[in-house]
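Whatever this is, show me its structure:
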Amino acid sequence: MGNESKKVAVIGTGVIGNGWIIRFLANGFDVVAFDPADGAEERTSAAIDRAWESVEALGLKEGASKERLTFVSTLEEAVQGADLIQENVPERVDVKQAVLHDIDVHSKSNAIIGSSTSGIKPTDLQEKLKNPEKLVVAHPFNPVYLLPLVEIVGGEKTTQNTIDTAYKIYESAQMKPMVIDKEIEGFIADRLMEALWREALHLVNDGVATTEEVDKAITYGAGLRWAQMGPFMTFHLAGGDQGMRHMLEQFGPALKLPWTKLEAPELTDELKERVITGCENFANDRSVEELERQRNEFLVKLIDLVEDYWP
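Alright, predicted model coming up:
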């Protein structure tokens, strides 16, 4: 998909669906959206208005316009003629299978169907499709309109051509696609985040740290490094002149020490209250909308910085 007309259909316009809409509009796509929920179109319009300043700051592509969005009243109308259909319905296998089946029936033969699932295997999502080779998992990260990573995973019946075409489409929307060759629940990024989340909950549950202290440990420690390079390159630098070779020799044995806990703690009422209270206190009367605005301003600056040093 070079400079020709690019049409995307977005099915389901919650937080993730609206994030996709904003990203595609900011990159010069024509977008058709469908969501049967009452007030969906108004919520999408408000979400676009809130986020547009951020995508403008990041840089709009030629042809970018809010006016290239059309809301329609049926799924069939939404997917007709679309080059890519992005599905964002609730994270239930039966619900997704039913919606994906309808998308498959009504979309053109060479359309790409991308599911925004955060953990369901694409082979399971293909089960009810007449044309299963059209489907990939295309898992984004919130806010989709700023964070560029998208995990692309094919199922047992997905063709290589589908994966290659999907890669090019997402890349043309200024994303950083990552193809995962082996199906696994939760894919890659969420599994890494889940491991950290489990350990964070243990630290709060055991009274070792507050939610604010855990967040500070990431914000001013690991997180600053991870914004530029991931855990492997971070530890490569920790090995001095010999890099990872020395790091593994020196610190490898420590991996056997029982520092971390693999299973999540029981989410008791007491633990939930600690986590909720901690987050609300740290928010300090700032609404979620205000926190989102501050996050977006930060991410725009950070993404520009990362591109300068680690393209």
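
going forward, measure contacts and count neighbours with C-alpha atoms only.
Fine.

Doesn't residue 45 lie inside a helix?
Yes. Per DSSP: H, G, I helix; E, B strand; the rest coil, residue 45 lies within a helix segment.

count of residues packed around it?
14 (other CA atoms under 10 Å).

Could you check how far it is from residue 160?
Note on residue 45: its distance to residue 160, by CA to CA, to the nearest Å, is 36 Å.

Please apply the same query to residue 257.
42 Å.

okay, the two: which has more neighbours?
Neighbour count, other CA under 10 Å: between residue 257 and residue 160, residue 160 has more, with 11 against 7.

How about the secondary structure of residue 31?
Quick answer, by three-state DSSP: residue 31 is strand.

cool, and residue 70?
Under three-state DSSP, residue 70 comes out as strand.

Wait, it touches residue 32, no?
Yes. Between residue 70 and residue 32 there is a contact at 4.8 Å, judged by CA atoms under 8 Å.

which residue sits closest to the most centrally placed residue in the chain, ignoring its sequence neighbours?
The geometric centre of the chain, computed from its C-alpha atoms, lies nearest to residue 141 (CA atoms, centre = their mean), at 1.7 Å. For residue 141, ignoring the flanking residues on the chain, the nearest one in space by CA to CA, 6 or more residues apart in numbering is residue 147 at 6.2 Å.

Please provide the structure for the following sequence as well, for comparison with the first:
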Amino acid sequence: MRVAVVGTGAIGASWTLLFLRHGHRVVATDPDPSAEQRLRAWIDAHDDTPDASVRQRLAFVSDPAEAVREADFVQENGPERIEAKAEILAALDGSAGPDAILASSSSGLMPSQLQEHCPRHPERVLVGHPFNPPHLIPLVEVVPGRRTGEAAVRSALSFYTALGRRPVLVRQERPGHIANRLQAALWREAYALVGSGAVSVADIDAAIAHGPGLRWALLGPFLTQHLSGGPGGIAHILDHLGPPMQTWWDDLGDVRLTPGLVDSVVTGVRDALAGTDQAALLADRDALLGRLIAAKATTTTL
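Below you'll find the predicted structure:
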């Protein structure tokens, strides 16, 4: 399959590596004059496969219209601004073949809003939102818009599944889609707790990373609750802890990102990272992610 990657920043580069690893021919494009050099250097640094043909399947062009002209699937990774995406998608819609899927990596824009700028074939436009970095994290949110055809949805789900991803179909458009909204709910309370002085930034991170985050890496919130309920499962949990949980919900913070709160969080993160090599931290995170994902793949239930 011929895949076009439009925009080769952090997300686009990671997508590119994933597509190449699965044998696809990739034509990448980005307006930055140094983009090709940076992309190829990034691929060299992150591709640990012995397959020399990976790099040979990558081409780079400066013109987005040329990049998508013969593509079967297009992954757009432009700036997260509707004005920027409108210009990009209009050009892609005007050049890509009628059967090519146009998938945007947008982390929060509505696909119906994106379709407005693709008058030729809005039925093939949807959101294919990855989690960073896409070549490691399996989740992809597939979000159709009002005018997206069923065939395009099926094709996108099938394509991402064949890449070893775990696509989820979002049946109703929501700002931020699904997983980012779940993260935002946690961030909201985390920022509220820090802002109130209840806990430090470092201890918030420790509470998640060494507590529920370990379970959430294996199972989602509902199955985690269910297993916590013993033989009675989630029904027992909701009977036993449902009323207290409602009081916790009622007590959650109503937080605003004031300059003072932003300063507290930035300072807290800086303090938590004091003496830490951030590049090494990132490398360790990615290495552990890879081992965790590989371990999960050996099970029959997770």
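
quick one on the thing from earlier: which one of residue 70 and residue 32 of the first structure has more residues nearby?
Higher neighbour count among residue 70 of the first structure and residue 32: residue 32, with 23 against 14, using other CA under 10 Å.

Map that one onto the second structure.
Correspondence of residue 32 of the first structure to the second structure, assessed by TM-score structural alignment: residue 27.

Kindly report the same for residue 249 of the first structure.
Using TM-score structural alignment, residue 249 of the first structure lines up with residue 239 in the second structure.

And the longest helix belonging to the first structure, what does it pack against?
Criterion DSSP state H: the longest helix present in the first structure is helix 288-309. Counting contacts by 3 or more CA pairs under 8 Å, 6 or more residues apart in numbering; DSSP states H and E, helix 288-309 of the first structure packs against helix 40-58.

Relative to the whole chain's centre, how far out is the helix it packs on?
Its chain's average C-alpha position is 17 Å from that of helix 40-58 of the first structure, according to CA atoms, centre = their mean, to the nearest Å.

for that helix, which positions count as buried?
Using 16 or more other CA atoms under 10 Å as the test for burial, helix 40-58 of the first structure gives 40, 41, 44, 47, 48, 51, 52, 54, 55, 58.

picking that back up, where does the match of residue 249 of the first structure fall, helix, sheet strand or coil?
Classified using three-state DSSP, residue 239 of the second structure is helix.

Strands along the second structure, start to end?
Ranges of strands within the second structure are 2-6, 25-29, 58-61, 73-76, 101-104, 125-130, 139-144, 166-169, based on DSSP state E.

To residue 205 of the second structure, which of those strands lies closest?
Nearest of these to residue 205 of the second structure, taken as CA to CA: strand 139-144 at 22.1 Å.

Show me which positions of that closest one end up buried.
Those would be 139, 140, 141, 142, 143, 144, for strand 139-144 of the second structure by 16+ other CA under 10 Å.

right, and the residue nearest to the centre of the first structure touches residue 150 too?
Yes. Under the criterion of CA under 8 Å, residue 141 of the first structure makes contact with residue 150 at 7.1 Å.

Near the residue nearest to residue 141 of the first structure, how many other residues are there?
19.

Show the contacting residues for it.
If a contact means CA atoms under 8 Å, 6 or more residues apart in numbering, then residue 147 of the first structure has 140, 141, 175 as its contacts.

for the first one, what are its contacts?
Applying CA under 8 Å, 6+ apart, we find residue 140 of the first structure in contact with 116, 147, 148, 149, 150, 151.

and the last one, what pairs with it in the second structure?
When the second structure is aligned by TM-score structural alignment, the residue opposite residue 151 of the first structure is residue 141.

hang on, the earlier thing: and which of the buried residues of strand 139-144 of the second structure is nearest to residue 11 of the second structure?
residue 140 (12.4 Å).

OK, contacts around the closest one?
By CA under 8 Å, 6+ apart, residue 140 of the second structure lies in contact with 128, 129, 130, 131, 160, 165, 166, 167, 168.

same question, residue 57 of the first structure
Contacts of residue 57 of the first structure (CA under 8 Å, 6+ apart): residue 300.

And residue 146 of the second structure, by the same measure?
111, 112.

could you redo the last one with a cut-off of 10 Å?
Counting by CA atoms under 10 Å, 6 or more residues apart in numbering, residue 146 of the second structure touches 110, 111, 112, 113, 115, 122, 123, 125, 126, 172, 173.

Residue 85 of the first structure pairs with which position in the second structure?
Per TM-score structural alignment, residue 85 of the first structure is aligned with residue 74.

ok, its match - how many residues close by?
26.

From residue 266 of the second structure, how far out is it?
Between residue 74 of the second structure and residue 266 of the second structure the computed distance is 37 Å (CA to CA).

same question, residue 55 of the second structure
39 Å.

Residue 140 of the second structure too?
For residue 140 of the second structure relative to residue 266 of the second structure (CA to CA), the value is 29 Å.

Residue 148 of the second structure too?
Applying CA to CA, the value for residue 148 of the second structure to residue 266 of the second structure is 41 Å.

Of these two, which one has the most company?
Set residue 148 of the second structure next to residue 266 and count neighbours by other CA under 10 Å: residue 148 wins out with 19 against 13.

tally of neighbours for the residue nearest to the more buried one when sequence neighbours are not counted?
Spatial nearest neighbour of residue 148 of the second structure, chain neighbours left out: residue 123 (4.1 Å); criterion: CA to CA, 6+ apart. When neighbours are counted by other CA under 10 Å, residue 123 of the second structure registers 23.
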